[in-house]
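Student: The amino acid sequence is not available; the structure is as follows:
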């Protein structure tokens, strides 16, 4: 009888450990949507040979400390400029404002951009573009930096979730033309959140 109790206890503990692992690997809505889009041949930036073996993107574990509240200082008089891309194409952008926020007690700021062509498209009237680089680039994350999508807030505060940082499409396929992250948008720390570097199977 004692042996049965011990065996039951071992099975129960093993089952609990497996359940913990399943919970730990649960995808956030952002991560699930990213994977669904990448698996969809009509949306995916992957090359056909990579799409055949694609099982899912590699994400950093969700980090609630990297969901930050930022102060937005709008810069309404900034001039439009031609942002360089990974191809010969130039993207007409302007600095919409500067966001200031804290990570681990240290203050940082980044420029948020607005694209002239994109803001004229339906559904993107309030879209803001936040490209950034950090100290994970080239090792844990894509060497060219990552992007975050934002919306113009009603007031002067906004949430920035670095867990939703994603790679530009040119990280998966060089035929895409991707804006190059301006040097002003470098963060001197490791942002271990969002999508990791893409490793081909």
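Tutor: Nice, I can see it. Note that the coordinates shown come from a computational prediction; the quantities given were computed from them, not determined experimentally. Residues are numbered from 1 along each chain as shown.
Student: rest of the way, CA atoms for contacts and neighbours
Tutor: OK.
Student: Mind listing what's buried along stretch 192-201?
Tutor: 192-197 (16 or more other CA atoms under 10 Å).
Student: Which parts of the chain are strands?
Tutor: 67-74, 81-84, 90-103, 106-115, 127-132, 146-151, 157-161 (DSSP state E).
Student: For residue 30, which residues are in contact?
Tutor: Contacts for residue 30 (CA atoms under 8 Å, 6 or more residues apart in numbering) come out as residue 164.
Student: try 10 Å
Tutor: 36, 163-165, 194 (CA atoms under 10 Å, 6 or more residues apart in numbering).
Student: Compare these and tell me which is most surrounded.
Tutor: residue 194 (26 neighbours; other CA atoms under 10 Å).
Student: Tell me how far that one lies from residue 28.
Tutor: 11 Å (CA to CA, to the nearest Å).
Student: okay, and the common contacts of these two?
Tutor: Counting by CA under 10 Å, 6+ apart, the contacts common to residue 194 and residue 28 are 61-62, 163-164.
Student: Please compare the first structure with the one that follows:
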């Protein structure tokens, strides 16, 4: 057998194995729901019991559950990373009127609810892992079903030119529970004109 034919066969085998692994390693719908539920349970336990929780002791005693939208895989989106060539520091306004510094890193562009959306990805000036991003956003549910000051997502780059944004993991900032805390407000680029009916709802509603 010619060496070129052997190489072609080996390449074909590698492709078959890779595709097979991709399908077998893919997360099942049941596993995905279980993962989100576990994260929500972890979040509740932190807010209810942790000494660093923003809740007062009285609030902790009265808290029975956190309120979330039903888990919807459609709100887990794969976004295209659009780098910002001339990165600069952005001072985000805080709920108490102060400022906090972040680096404007890139934009995440994705399709959702029948339209193209784009969000600004920020990094804390203290961030050491360059694949981690801070995403603060508001949408058409803000101030009604969800906290008026917006919600947060901790996003991590998982591709060379892409990032997964899972709105089912959107959570409230500390100031949603306790106004004594100061929290960054979403930048103007992240004020979505669509409702994001996923993730955590407003505290107390």
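Tutor: Structure's in. What do you need? No experiment lies behind these values; they were computed from the predicted model shown.
Student: Let me know which of the strands of structure 1 is tucked in deepest.
Tutor: strand 127-132 (a mean of 21; mean count of other CA atoms under 10 Å).
Student: residue contacts, the residue positioned nearest the centre of structure 1?
Tutor: Structure 1 has residue 165 as the residue nearest its centroid, 1.1 Å off, counting by CA atoms, centre = their mean. By CA under 10 Å, 6+ apart, the residues touching residue 165 of structure 1 are 30, 59, 130-132, 145-149, 191-196.
Student: how about a cut-off of 8 Å?
Tutor: 146-148, 193-195.
Student: That one matches what in structure 2?
Tutor: Under the alignment (TM-score structural alignment), residue 165 of structure 1 maps onto residue 170 of structure 2.
Student: how about the longest helix that structure 2 contains, aligned to which bit of structure 1?
Tutor: Scanning structure 2 for the longest helix, with DSSP state H as the assignment, gives helix 3-25. Per TM-score structural alignment, helix 3-25 of structure 2 has no counterpart in structure 1.
Student: by contact count, what packs against that helix?
Tutor: Using 3 or more CA pairs under 8 Å, 6 or more residues apart in numbering; DSSP states H and E, no helix or strand is in contact with helix 3-25 of structure 2.
Student: what's the offset of that helix from the middle of its chain?
Tutor: Here helix 3-25 of structure 2 is found 34 Å from its chain centre; the criterion is CA atoms, centre = their mean, to the nearest Å.
Student: Check the gap between the residue mapped onto residue 112 of structure 1 from structure 2 and residue 140 of structure 2 for me.
Tutor: Applying TM-score structural alignment, one finds that residue 112 of structure 1 aligns to residue 121 in structure 2. Per CA to CA, residue 121 of structure 2 is found 20 Å from residue 140 of structure 2.
Student: Near residue 28 of structure 1, how many residues? Count them for me, please.
Tutor: Counted with other CA under 10 Å, residue 28 of structure 1 comes out at 13.
Student: quick one: it from residue 180 of structure 1, how far?
Tutor: Distance from residue 28 of structure 1 to residue 180 of structure 1, by CA to CA: 27 Å.
Student: now residue 127 of structure 1
Tutor: For residue 127 of structure 1 relative to residue 180 of structure 1 (CA to CA), the value is 18 Å.
Student: With residue 167 of structure 1 instead?
Tutor: Taking CA to CA, one finds residue 167 of structure 1 at 12 Å from residue 180 of structure 1.
Student: can you pull the contacts of residue 148 of structure 1?
Tutor: Contacts of residue 148 of structure 1 (CA under 8 Å, 6+ apart): 129-131, 161-162, 164-166.
Student: err, residue 126 of structure 2, not the other one
Tutor: Residues counted as contacts of residue 126 of structure 2 (CA under 8 Å, 6+ apart): none.
Student: Run through the helices of structure 1 in chain order.
Tutor: Going by DSSP H, structure 1 shows helices at 2-24, 29-39, 48-53.
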